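Peer 1: One predicted model, sequence on top.
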Amino acid sequence: MDEETLERVRAVVTAIPPGQTLSYGEVADLAGLRSARLVGKILAEDGHDLPWHRVLRADGTAAPHIAHEQAARLRAEGVLMVDGRLPREHRRR
């Protein structure tokens, strides 16, 4: 993956304000990418210093292996998950 793509994704994720979320697809759109999966890969490999917890699946859920930590980090910012999902009214799409 090229450095420019990596930096575009990092910039979009860094710009998500505390207490707000985007989906992987929304991050991809804002970064000019076609693949939400690529965003997930970038965050998994190079996103540990980013507010990765503000990026959710399109259905408002977290990936199972990070769900507990992600929900805790979002809760600390005032974002409450209900039954493991961000309520629809809090999602952009």
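Peer 2: Now that the structure is in, tell me what you want to look at.

Peer 1: contacts and neighbour counts: CA atoms only from here.
Peer 2: Will do.

Peer 1: State the distance from the nearest residue to Arg91 once chain neighbours are set aside to Ile42.
Peer 2: Excluding its sequence neighbours, the residue lying closest to Arg91 (Cα to Cα, 6 or more residues apart in numbering) is Gly60, at 7.1 Å. Using Cα to Cα, to the nearest Å, we find Gly60 at a distance of 19 Å from Ile42.

Peer 1: Neighbour count for those two, which is higher?
Peer 2: Gly60 (22 against 17; other Cα atoms under 10 Å).

Peer 1: putting a second one here so we can go through both:
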Amino acid sequence: MEDLNFYESVYALVRQIPEGRVTSYGAIARALGREGSARIVGYAMGNAGKANPPVPAHRVLNSKGQLSAKAAFGHPDLMQQLLENEGVKINNDRVVNFKSVFWDPLTEELI
């Protein structure tokens, strides 16, 4: 079983992603000093529904801006709907303006 403290660190960082912005599993891993651990961040996001306070897991995508984890949201359109409700444009399961809405925790101000 992965280190639950790492999961909590992931959740704390993901909670800081501003509304209308997205990031990647890899960016979260790098920001937490775990370069190459994007998959573990993905596992953490898969368990984010159990976290309290809630984690905006819909804002974490793969490195290409694809909604690769949309099946984890229970309905195939829910992840896209949540992002679109925040003003993020999606086309064919990919963020249209990925580079312009990308939030890098290493270079952006944290809350």
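Peer 2: Yes, it's here. None of these values were measured; they are calculated from a predicted model.

Peer 1: picking that back up, how close does the counterpart of the residue nearest to Arg91 of the first structure in the second structure get to Phe98 of the second structure?
Peer 2: Aligned by TM-score structural alignment, Gly60 of the first structure pairs with Gly65 of the second structure. Distance, Gly65 of the second structure to Phe98 of the second structure, by Cα to Cα: 6 Å.

Peer 1: Could you tell me the end-to-end distance of stretch 9-27 of the second structure?
Peer 2: 13 Å.

Peer 1: my bad, stretch 30-50 of the first structure
Peer 2: Using Cα to Cα, the distance between the terminal residues of stretch 30-50 of the first structure is 16 Å.

Peer 1: now swap in stretch 51-62 of the first structure and tell me
Peer 2: In stretch 51-62 of the first structure, first residue to last residue: 14 Å (Cα to Cα).

Peer 1: State the distance from the closest residue to Arg75 of the first structure other than its chain neighbours to Glu69 of the first structure.
Peer 2: Leaving aside its chain neighbours, Arg75 of the first structure sits nearest to Met81 (7.6 Å; criterion: Cα to Cα, 6+ apart). Distance of Met81 of the first structure to Glu69 of the first structure, given as Cα to Cα: 12 Å.

Peer 1: tell me, what residue is most central in the first structure?
Peer 2: Central residue check for the first structure by Cα atoms, centre = their mean: the C-alpha nearest the mean position is that of Val55, 1.0 Å away.

Peer 1: Is that one in contact with Pro18, as I believe?
Peer 2: No. Between Val55 of the first structure and Pro18 there is no contact under Cα atoms under 8 Å: 11.4 Å.

Peer 1: who's in contact with the residue nearest to Arg91 of the first structure?
Peer 2: Ser23, Arg85, Leu86, Pro87, Arg88, Arg91 (Cα atoms under 8 Å, 6 or more residues apart in numbering).
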